[in-house]
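Trainee: Make a model of this:
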Amino acid sequence: MIAPYLLLASVASASLAAPAAFAQDDAAPADTAVEQRGDVIIVTARRRQETAQEVPLAISVIRGDSIEATGNFNVVKLQQLAPTLQVYTSNPRNTSVNIRGLGVPFGLTSDGFEQGVGIYVDDVYNSRVAAATFDFLDVEQVEVLRGPQGTLYGKNTTAGAINITTNQPTFDFEGRAELTVGNLNLKQAKAAISGPLSDTIAARIAVASTSRRGTIFNTTTDRWINEQDNLGLRGTILFKPSEDLSITLSGDYSKQDPEGYGTLFVRTGATQRAPARQYDALVAAINAANPGRNYAVPSRNPYDRLTDIDASLNAGNKIGGASLKVNWDLGAGKFTSVTAWRFWDWKPENDRDFTGLSIVSRSQNPSQQDQYSQEFRYSQEGETIDFVVGLFGFKQRIDTQGTEQQGADASRWSLTGALAGDPAVLEGLTASNTQWLKSTSAALFGQLSWKVTDALTIQPGARVNYDKKSGYYQRVVTNGAGQAINCTPTPAAGSILAAQCGIYQPQISAPSDSAWNFTYDFNVNYKLARDVLAYATYAKSFKTLGINQNGLPLNADNSVNYDAGTVKPESVNHFEIGLKTQFWNRRATFNLTAFRTDIKNFQATVNGGQFGTVRGYLANADKVRTQGIEADLKIAPSERLSGYANAAYTDAKYKKFTNAPCPPELSGGTLQPAGATPDYSNAGIPNTLSPRACDISGQSLPGVSKWAFSYGAEGNLPVTLLDKEGQVYLGVDGNYRSRWNSNASPSIYTNVKGYALTNVRAGFRGEGFDVFGWVRNVFDVNYLELLQVAPGNTGLIAGQPGDPQTWGGTIKISF
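Mentor: Okay, the predicted model is just below:
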């Protein structure tokens, strides 16, 4: 505990409190002539350059230097600065990026659905959320737009957009470099250089590398897991033959190759299975059948950070692509073309049973994705009319090859009677999956701004969208001898084949569907005073249809539920009002937003508790509602002191979901009679009857904290140090999230407690340099990032703890 504070003290002996770099929510002055301090924050949220305070929507702007100073080096970390942004990840593929509780269905992901939060890098849509886990690479700023954005962005986004802008080539030679070292063997290096190649051509190249020891120790392999191992490259060439025309060619490549992502034992919770079929009893039975084994998890305290998972772990992850962007000023208006190709290669290996027992000995679903997109936009600004119109096309293909295999302990874990004592019944039972997905999307969209008066603007927008999805899934199941099994007709009860079919069943499915959608929005904004803007928005939006692409759940009789192959589009009605203000001679900015979003046919990830399917698959919840209030404050009383505070209240609920899968405490027993009114009175009582489905209407959406706050402050003093003029500064930033539930059907066993994190930094900066020390999670708070329900209804709950206290130092130079 002493070392990080000594590091801070060594660089901050003459400091005051608060941060130079922080999340600046809508904190842009509209007129620099009267601005006393700070700079104008320019955004492109509405596909044209304007100040953030002029944009009549809820938007958070995080500058590149803020991202670096606070250690938020990817979208996953960025949520510490943007309270309404929630990102949860068990690995890059299984990542949920949500705004106001909406976006990606929480839980294990499927390739067959769309994001509700679009991630754009330099106007290029990234279709898979794996992009959120990579390091920011030479970023200028990040805009987090809240609410539907489909009438201005190529791909429809019902919950919001993350608009990332990178630094572009310059015709003046410049460069920057950054080096960070810290505990947990952290090493991070970033560098960028830019300059002219001729009078009309400029180039920029950037590189970033991050490595860090893992935070969980695996006693089986005797090494730390869940490490960081990232490398990213980006190159950009700008051709500017005239002031009216610019052509930008960009390419990027990033890879991750850590040993991860593993889980550890968190707790057990009683299900409705027979007592002998619950986690602790099953472990005792395996030990009794193997004299001298005496298996036990290394710790039942997750904050000991010990696990014993025994399957191979891997998270090989490569992502990249190229884009060509043309900006042409035609005088009357501006034409933009964005052509892009992106790829994603994912090579995972997981421990599917979350234990050191050999229940699932192998689990992997490597996939390869290619996407192509083309967007054309034309924008024009006039005295009374501004408008943007665009045409967008998108094509994607994903191929996946999956393998899951049962281990030596699987029979004792999953079977009863004499078969449980014969390891050969399930050992080596293998499901081999082959699948592909083709997705095509096309859209015509536009938005118009009519300046009725100097104060009043009316802004309608519309979108016509076509989507088509087709997929193929085949699962071949072989026994331990390598022979293919067939589960049709239904094998005799109690037979070896019936036991094997109860774990994995051969499947073939080829879901396909298409849909046209028309959506629109309408915004009215009024300038109540020079620095006071009020606005109201209504949006009718949608999220396109989905298909279950990773295998279908089983019915009660173990037959395949083919009705679950396709998922209906979401229908979204969104209402929002907001107030944007600046006062105290623009030293202070305060913005307030209230919103309500109603969704029919909400695409939810649900948990069937079965080994034979992915833990999560898509289903439609009848109705969902999210509503809340957001407040953002920035204040800079002097050049020596600044601060910010952001708060969000989000009430996100299933309004109607009557046939949801049941949580673990209402699962695992013999099913209640068909047609009977579900009985929930025996939750968590072993050997009782389980409902066939559960009504979770009125319960909260998973992954959503009702309350979220972030804050920060920085103070500085001018000093001369080692003949260098500059500022000594001290900064603090923190965030708080209230409790949330991490199971799709909320469970008493998967409540994640709320937590508050505090970070501090102190250093010395001047012309072209910045040297500072930092401590993150200063008070070494123990908290969980995610809880997962293990398959099989045994009551095992696994999870991933958040980072412990970390500390280090950073040196930045620029020229």
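Trainee: CA only for contacts and neighbour counts going forward, please
Mentor: Will do.
Trainee: before we move on, which element is the closest residue to residue 182 other than its chain neighbours in?
Mentor: Nearest non-adjacent residue to residue 182, counting by Cα to Cα, 6 or more residues apart in numbering: residue 808, 3.7 Å away. If you go by DSSP states H and E, residue 808 is part of strand 806-814.
Trainee: what comes up buried for that strand?
Mentor: Buried residues in strand 806-814, counting neighbours by 16 or more other Cα atoms under 10 Å, are found at 806, 807, 808, 809, 810, 811, 812, 813.
Trainee: so who does residue 11 touch?
Mentor: 762, 763, 764, 772, 773 (Cα atoms under 8 Å, 6 or more residues apart in numbering).
Trainee: Name the member of those with the most neighbours.
Mentor: residue 762 (33 neighbours; other Cα atoms under 10 Å).
Trainee: run this one through as well so I can compare:
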Amino acid sequence: MNKSTFNTASAIALAAAALAGPAVAQQATAVEEVIVTAQRSSQNLQQVPLAVTGYSGAFLERSKIEDFNDLRTRTPSLTFEQFAPGQPRYTIRGIGGGGGVAVFVDDVYMGQPSMSSVEFVDLERVEVLRGPQGTLFGRNATGGAIAFFTEKPGSDYRVKAKATVGNYDLKSVSALISGPVSDVLSAKISVIAREHSGYAFNETTGRDIEDETLAAARAALRFRPNDDWDIQLNIDGSTRRGTAPWWDLMIEAPKSAGKSNPEPRRGRNHTDDGYADIDNAGVSLNANWDSPIGTFTSITAFRNTQSHNRANTTGLLVAPLSDVANRRVNFHTLFIQQADQKAEQFSQELRLAADLGDRFKWIGGLYYYQDDGVANRLTDYRFYGFGPTPVDGRYAYASTNETKAFAAFMSGTFALTEQLKLQAGIRWSHDEKDHTTVASGKNFSGFRDGGVSVPGYSAASSADWSAWTPTASINYQVTPDVFVYGTISRGFKSGGFSDGDSEKQSILRPFNPEFVWNYETGARTEWFDRRLRVNATAFYMDYTDLQVSVFTQLAPNLPAVLVSGNAGKAKIKGFELEWNAVPIEGLNLYGNYTRTESEISALISGANNLAGKKIPRAPENKFFMGASLARDFGGMTATGRVDYTYQSDYFSSINNVPSERVLAQENWDAGLTMGPAGGAWSVEVWGKNLANELHVVSISDILGDAFANYAPPRTYGVTLSYRH
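Mentor: Take a look at the predicted model:
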């Protein structure tokens, strides 16, 4: 993206401030009420019989939650890794990867990982649903779902504008303008422009890497001709440009010819700094009609995404090293990986929600989804030390994939008494996939067809799967402030094909669907006139054919390759505790704790029996706590905030090798906001990762060397806000 795009978006954002007027600030005297739609209807979070954490837009702003990395530190059981921008991996209770956690924006499923790069600009709320969502959400949500809801235009004029400067040359501006156009039509536009320099430095090129330049916009038109109709057209687009992630040789193998950099974010690397570019665009039409028989909902959406990534994923020096003791010259292993992907998707959902008398409520619907994607993955490699000459070359996998999915679902709630309710639902899902992969070039492990060496191959295959996923629960409103429930639910994640494997028959053979039974009980409680909220959930999850990616050694003394497959059986159990308290006016204490225990009970990967291993990316302990205090003085309001996160160690892959252990992490964030009491302007001084901890995002083992990339270092800045 060129500078003119960034400057144009910046000008739009800053101009919005001219339309703003006064705002009123109030200090909290009770915990905030959160309304969610986790069951496809508006409900108080405290009366929803499933594990869900909801964040209001106001809390997101106060807590400086601006991306998925911020969100995962504050959310029970949620972890987030990113191999490269546009290639995120979300896990909930250890389950994710390849779509196991579904991401929605305004009820539209984001079918590709690069589509889920959501900008936290004009959000009304975020809901994180934990556990399988096999009835009302479907679409592979075995681990859970993350749902973003943007602010809707209405009959009131609203303006928000922000400008931020910070270290690493951070400059960011954002704005929202919303209001009525006529008596029946309202509109909204929100924009953001952001750029920062790199968090790492490549001494070979003399340039920063991991920089970013981004611009995004979202617009909406809302038509409400009468009380029965509510129709909204949404349009959004974003563009991101930046260099590749920095990969550091964090752990050296005993016989490694490599040499790690003295500083983890600085050193000699490849002469190519790589790139990480993403373009997203989409349009959706959300319509609601309150008819005499119930509320009809139609959600029609089309989305397009393109992502281009190129990086040296071993992050290693390519100039020779002099090994005087052995009188030879050593070189580092080299992996340059490039991925170019394009995808288009169309989805249509139809729902009807109705009340049948005073005791029975139900919702039913139909869903269709189609995704067409093209991916080209190219790898350049060079290995030394395996013979008299280096092993080097280039190979590529070009793949196409078409997915068609159909579903029908129904769920009902019956009130046995005013306090006691039964709920049951079921979903039928059917997926069809056509897949083609063409392998070419010089693969270091060679290409094979049925074990016979071939120069390359073209493999085309198709498959389909169907599944029934029921759910049943019982809930009881013990008192107006105490709600308990128990739930049994089943989740389904469609089967699929590997995009790249040196063996042709592995491409032709699809991996199986993934299934899970989830047993869950929970309590939602409030105390002392809503000054204290405590929610607790206990869960046990029984997985069959858990889909995993396993590094498999296909050739002696050469790096393992990633192969997709099914993991037999796995068990996951634990509990989640969340609290929020306002002991005195203006003081808010909040936090959560998660305990997760997991075990593979049956998995054979090649010649390895992985039974007894732990599920990857599932820390046993995760703890978050925060406090904010607001005080008025001299006509001003000051609000201070401190947040702390602890996460115990976990393995990055299912092999559980020591070099892929992500060590325990701690994080401190803080902020101080000041502005005129009841005024429109405020200024915040903030900091993230204040202790400048080295937080691993992703780590991979190659021949005993462990390569890692990291979350941002210490960042800090000043944000000027204007709200009407």
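Trainee: picking that back up, out of the contacts of residue 11 of the first structure, what pair is the most spread apart?
Mentor: The distance between the two most remote of those (Cα to Cα) is 9.5 Å, for 764 and 773.
Trainee: Looking at the alignment, what corresponds to residue 701 of the second structure in the first structure?
Mentor: Taking TM-score structural alignment, residue 701 of the second structure has residue 789 as its aligned residue in the first structure.
Trainee: In space, what's closest to the aligned partner of residue 621 of the second structure in the first structure - neighbours in sequence excluded?
Mentor: Alignment note (TM-score structural alignment): residue 621 of the second structure maps to residue 707 of the first structure. Computed as Cα to Cα, 6+ apart, the closest residue to residue 707 of the first structure that is not its neighbour in sequence is residue 649, at 4.8 Å.
Trainee: Name the SS class of the one you found, please.
Mentor: strand (DSSP: H, G, I helix; E, B strand; the rest coil).
Trainee: Centroid-nearest residue for the second structure?
Mentor: residue 90 (4.5 Å; Cα atoms, centre = their mean).
Trainee: Identify the residues contacting it.
Mentor: 78, 79, 80, 81, 96, 97, 100, 101.
Trainee: Neighbours of the fourth one, how many?
Mentor: In this case it means residue 81 of the second structure. Residue 81 of the second structure - counted by other Cα under 10 Å - has 23 other residues nearby.
Trainee: any idea how far residue 114 of the second structure is from it?
Mentor: Here the criterion is Cα to Cα, to the nearest Å. By it, residue 81 of the second structure lies 13 Å from residue 114 of the second structure.
Trainee: between the two, what contacts are shared?
Mentor: The contact lists of residue 81 of the second structure and residue 114 share residue 88, where a contact means Cα under 8 Å, 6+ apart.
Trainee: any idea how far the equivalent of residue 375 of the first structure over in the second structure lies from residue 223 of the second structure?
Mentor: Residue pairing (TM-score structural alignment): residue 375 of the first structure is matched to residue 349 of the second structure. Distance, residue 349 of the second structure to residue 223 of the second structure, using Cα to Cα: 20 Å.
Trainee: cool, and residue 436 of the second structure?
Mentor: Distance from residue 436 of the second structure to residue 223 of the second structure, by Cα to Cα: 43 Å.
Trainee: Same check on residue 146 of the second structure?
Mentor: For residue 146 of the second structure relative to residue 223 of the second structure (Cα to Cα), the value is 27 Å.
Trainee: These two: which is more packed in?
Mentor: When residue 146 of the second structure and residue 223 are compared for neighbours, residue 146 comes out ahead with 24 against 21, by other Cα under 10 Å.
Trainee: Next, the contact list for the more buried one, please.
Mentor: 101, 102, 103, 104, 126, 127, 128, 129.
Trainee: corresponding residue for it in the first structure?
Mentor: Residue 146 of the second structure maps onto residue 162 in the first structure, by TM-score structural alignment.
Trainee: so that match is in which element?
Mentor: strand 160-166.
Trainee: now residue 774 of the first structure
Mentor: Using DSSP H and E, residue 774 of the first structure falls in strand 769-776.
Trainee: helices or strands next to the next helix or strand after that strand in the packing?
Mentor: Per DSSP H and E, the first helix or strand lying C-terminal to strand 769-776 of the first structure is strand 784-789. Of the remaining helices and strands, those touching strand 784-789 of the first structure by 3 or more Cα pairs under 8 Å, 6 or more residues apart in numbering; DSSP states H and E are strand 85-89, strand 751-752, strand 796-801.
Trainee: Pipe those strands into CSV and attach distance to residue 368 of the first structure per row.
Mentor: As requested, these are exported to CSV (distance: least, Cα to Cα, whole Å):
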stretch, distance to residue 368 of the first structure
strand 85-89, 20
strand 751-752, 33
strand 796-801, 27
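Trainee: about what we covered before: return the residue of the second structure aligned against the residue nearest to residue 182 of the first structure.
Mentor: Under TM-score structural alignment, residue 808 of the first structure pairs with residue 717 in the second structure.
Trainee: mind listing what the corresponding residue of the first structure for residue 170 of the second structure touches?
Mentor: Under the alignment (TM-score structural alignment), residue 170 of the second structure pairs with residue 186 of the first structure. Taking Cα under 8 Å, 6+ apart, we find residue 186 of the first structure in contact with 180, 210, 211, 212, 213.
Trainee: Alignment lookup: the third one to the second structure.
Mentor: Using TM-score structural alignment, the equivalent of residue 211 of the first structure in the second structure is residue 195.
Trainee: before we move on, back to that, which one is the match of residue 701 of the second structure nearest to, not counting chain neighbours?
Mentor: Spatial nearest neighbour of residue 789 of the first structure, chain neighbours left out: residue 797 (4.9 Å); criterion: Cα to Cα, 6+ apart.
Trainee: With that, I have no additional questions.
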